[in-house]
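Peer 1: need the 3D shape of this:
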Amino acid sequence: MTIVVTAATGLLGRLVLTELLKKGVPAADIVAGGRSVEKLSDFAGQGVRVQVIDYDKPETLTAAFTGADRVLFISGSEAGRRIPQHNNVVNAAKAAQVGLIAYTGIAGADSTTMKLASDHLATEAALKASGLPVVLLRHGWYLENYTDQIAGALERGVVAGAAGSGRVSAATRADFAAADVEALLSSKGGEVFEMGGDEAFTMTEYAAELSKQSGQEVRYQNLPTDKYAEMLAGVGVPGPFAEILADCDRGIRDGELHVGTGDLSNLLGRPTTSLSEAIQAAL
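Peer 2: As a prediction, the model looks like this:
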C-alpha cells in the first residue's frame, strides 16, 4: 500500500512520518513530499521515498499521487492562497483516482464563524465534490500555540489575548499526528473526526498553571478583539494575519474551539496530553 504525506517537511508532517514508521509501515511504501525535500534527508536515509510536492505546481502533485492508495493531505499554511492551492491538490488526487484522501482541517469547520475556517470549509466542499473516499480530520488547537510562547510570557509576566473565559480543547501536535495516522490507516472513507484535547482550559487557567510550575507569577490579560489585533501587529505580525489570530481568540471566547467529542483520545487509544504535562515538558 502506497501512502503519500503532503507537506511532510512541516512540524506535523514530520511527526506523521515518524508515527507511520513506528506503526510498522514499510519505509518504501511511504512517499513524503514538500517544497524543500532536503529537509527530509533523515527520512530518505531510512528508505522513505522523498519527492517534491508543491501545492502551486500541479505537475508535482500528479507525479506524487499516481498509484497512491492513501493520501494524507496536510493543509497549507499560507492564508489567502490556500483555496487555489488546495484545489490543485484535490484536482490532482481526483485525476489520479487515489484510494482515499484524509484532510487536516479545523474543528467545527461547518459551524464555526472564525475567519480561519473559510479556507478549510471550501476545501472540504471540493473534496466531497471530487467523488473520492474522503476522511475529514478536523484539528482543534495545538498546545504548542501556547507552550512555544512560554519564554516571552515568563519574561513579561503576562499572557495577552482576547479569549475571555472561553475554553479551548488543545492537544499536542504529536497527539494529532498519531491520531491522523490511525485514521489514515483504518478509515474506509466518509468519516468526520472532530479532534480536541480531553481537558479544555481557559487562558486564565493556563496562566495559573504556568505560574505554578515555573514559580513565577504570570497573569492573563484579556483585551477586546480589535485591541489584541493591534497589539499583535505592533510586535510584527502582518496586519491581515494579526486580525485572523485575534478572531481565533474571539472564537475561543465564544466556545468554538471547545471540542467535546472524545474523537482524538478514541483514535489514540489513550488520554490526550494534558496542559500540565505540556507545560512541564516545555519548561
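Peer 1: for the rest of this, base every contact and every neighbour count on C-alpha atoms.
Peer 2: Noted.
Peer 1: isn't residue 137 up against residue 178?
Peer 2: No: when contacts are counted by Cα atoms under 8 Å, residue 137 is not listed as touching residue 178 (11.8 Å).
Peer 1: show me which of those two is the more surrounded one.
Peer 2: Comparing residue 137 with residue 178 by other Cα atoms under 10 Å, the one with more neighbours is residue 137, at 27 against 23.
Peer 1: this one as well, want them side by side:
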Amino acid sequence: MSHDAKTYLVTGANGQLGLLAVQSLIEKVPAAQVIALVRKPEAGADLAALGVTVRIGSYDDPASLDAAFVGVTHVLLISSSEVGQRLAQHENVIAAAKKAGVAFLAYTSILRADTSPLGLAVEHLATEKAIVASGIPYAFLRNSWYLENYLGSIGPALEHGAVAGSVGEGRISAASRADYAEAAAVVLANSDAYVNAVLELAGDDAFTLTDLAAAIGELAGKPVVYAYMPEDAYKAMLVQVGLPEGFAGLLADSDVGASKGGLFEDGKTLSRIIGRPTTPLKTVLAGAMGK
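Peer 2: The predicted structure is shown next:
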C-alpha cells in the first residue's frame, strides 16, 4: 500500500492523549490523510483547525463506527476511559475496523498487560486478545503511567507536606502523555516496521513516591515527605476527598500493583521509538507549578 493510499483514524481524538497523537501524526503524514473520531460535532472544532477530517462516532454505537471507518486503512484505538465497559466498547471498534478492511490497528494498552498485578490490566488484556482474534495486523502500545497522573498530588502535598499512597518503595517508570502520543504516531506512520509488535512503553527514569515528594518539595522550597498508607486506608482517604468509590479503589489497587513492580520497566523502548529521552518527572512538575 503506497503512503498516499493510507488513511489514519484516531479514536477519542479530542481527549488529552488523542489530541496530542493527532498533532504528532500530522507532522509525519499529510493532515488530509488523518481522520479524527469524536463523539460530538462540537468536540471537533480544534481538530478541524489542524486540517484533519473530523468524523462523529461513539464506542457505544456500532452503526456510527461503521460509518466513520469507511475508507480507513490505519487505526489508533485509544482505550476508553469507562472502566468496566471498555471491553464491549473496544470490541465495537474492532468489529468496525474488521468490516472496513483496516490494514493495521494500534491499541493503547497497559504495561505488561499479560502479567500485570494491576486490576486495570484485565480489560486491556481482553482487548488485546480480541484484536489478535480479529486477524487485523496490530501493535500493542503498552503504556506505563502518565507523569501527569501525579499533578493532582501537588496541591495536597504543599498543603499537608506529604504525598500519600500505597506504593511503598515500588519504582514507577512514568512518561509524559506527549511521549506516549509521539510513539503512537511514529508506530502508525511507520506501521510496516511494527506489524504485530508488543511494545512495553515507559519512561527512561523510574522514581519512587519518596522521589516524587522530594521533587515537589525542592521545586516549592518546602519539605514534602512520602506518607505510606495501607490500601484500605488510602482508598478511604481518596473517597473522603471526593473521589467516587470505584475510582478510589482502582487508584489504590494500582498503587499496590506498582509496589509489586507493575509500573516499572527499564527497557527504554519508548525513547528508542521517539528518538529522544523521555520527559523527566521534574520537567512536568515544574511546568505544572510554574517554576
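Peer 1: what's the TM-score here?
Peer 2: Here the TM-score of the superposed chains, computed with TM-score structural alignment, normalised by the length of structure 1 as the reference length, equals 0.97; 282 aligned residues with a Cα RMSD of 1.1 Å.
Peer 1: map residue 223 of structure 2 onto structure 1.
Peer 2: Residue correspondence to structure 1 (TM-score structural alignment): residue 223 of structure 2 is matched to residue 217.
Peer 1: residues near its match, how many?
Peer 2: Neighbourhood size, residue 217 of structure 1 [other Cα under 10 Å]: 17.
Peer 1: identify the residues contacting the closest residue to it other than its chain neighbours.
Peer 2: Across the structure, with Cα to Cα, 6 or more residues apart in numbering as the measure, the residue nearest residue 217 of structure 1 apart from its sequence neighbours is residue 211 (4.9 Å). Taking Cα atoms under 8 Å, 6 or more residues apart in numbering as the definition of contact, the neighbours of residue 211 of structure 1 are 217-219.
Peer 1: now do the SS call for residue 211 of structure 1.
Peer 2: helix (DSSP: H, G, I helix; E, B strand; the rest coil).
Peer 1: could you measure from it over to residue 142 of structure 1?
Peer 2: Distance, residue 211 of structure 1 to residue 142 of structure 1, using Cα to Cα, to the nearest Å: 20 Å.
Peer 1: ok, which stretches of structure 1 are helices?
Peer 2: Defined through DSSP state H, the helices belonging to structure 1, from first to last, are 11-22, 41-44, 58-65, 82-96, 117-130, 144-147, 150-156, 173-186, 203-214, 225-234, 239-253, 263-268, 275-282.
Peer 1: in structure 2, what residues pair with the fifth one?
Peer 2: For helix 117-130 of structure 1, the aligned range in structure 2 is residues 121-134, judged by TM-score structural alignment.
Peer 1: number of residues surrounding the equivalent of residue 244 of structure 2 over in structure 1?
Peer 2: Mapped onto structure 1 by TM-score structural alignment, residue 244 of structure 2 lines up with residue 238. Burial measure for residue 238 of structure 1: 12 neighbouring residues, criterion other Cα under 10 Å.
Peer 1: wait, what's in contact with residue 195 of structure 1?
Peer 2: 107, 137-140, 176, 259, 261-264.
Peer 1: what sits against the counterpart of residue 102 of structure 1 in structure 2?
Peer 2: In structure 2, residue 102 of structure 1 lines up with residue 106, judged by TM-score structural alignment. Residue 106 of structure 2 sits next to 75-77, 138-141, 184, 187-188 when contact means Cα under 8 Å, 6+ apart.
Peer 1: would you reformat those as TSV and include distance to residue 57 of structure 2?
Peer 2: What follows is the contacts of residue 106 of structure 2, written out as TSV (distance: Cα to Cα, whole Å):
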residue	distance to residue 57 of structure 2
75	14
76	14
77	13
138	21
139	22
140	22
141	23
184	21
187	23
188	20
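Peer 1: inside strands: which ones of those residues?
Peer 2: Among those, the residues falling in strands (DSSP state E) are 75-77, 138-141.
Peer 1: one step back: quick one: which of the contacts of residue 195 of structure 1 is nearest to residue 232 of structure 1?
Peer 2: Nearest to residue 232 of structure 1 out of the contacts of residue 195 of structure 1 is residue 140 (Cα to Cα; 21.7 Å).
Peer 1: thought residue 170 was touching the closest one, still the case?
Peer 2: Yes: the criterion here is Cα under 8 Å, and residue 140 of structure 1 meets it with residue 170 at 6.1 Å.
Peer 1: more neighbours, the two?
Peer 2: residue 170 (29 against 26).
Peer 1: report the contact partners of residue 32 of structure 1.
Peer 2: With contacts defined as Cα under 8 Å, 6+ apart, residue 32 of structure 1 is in contact with 4-8, 17, 40, 48-51.
Peer 1: out of those, who's nearest residue 223 of structure 1?
Peer 2: residue 7 (34.4 Å).
Peer 1: OK, contacts around the aligned residue in structure 2 for the closest one?
Peer 2: Residue correspondence to structure 2 (TM-score structural alignment): residue 7 of structure 1 is matched to residue 12. Contacts of residue 12 of structure 2 were listed using Cα under 8 Å, 6+ apart, and they are 18, 36-39, 77-78, 80.
Peer 1: greatest separation within the residues you listed: which pair is it?
Peer 2: By the measure Cα to Cα, the contacts of residue 12 of structure 2 have their two most distant members at 36 and 80, which lie 15.2 Å apart.
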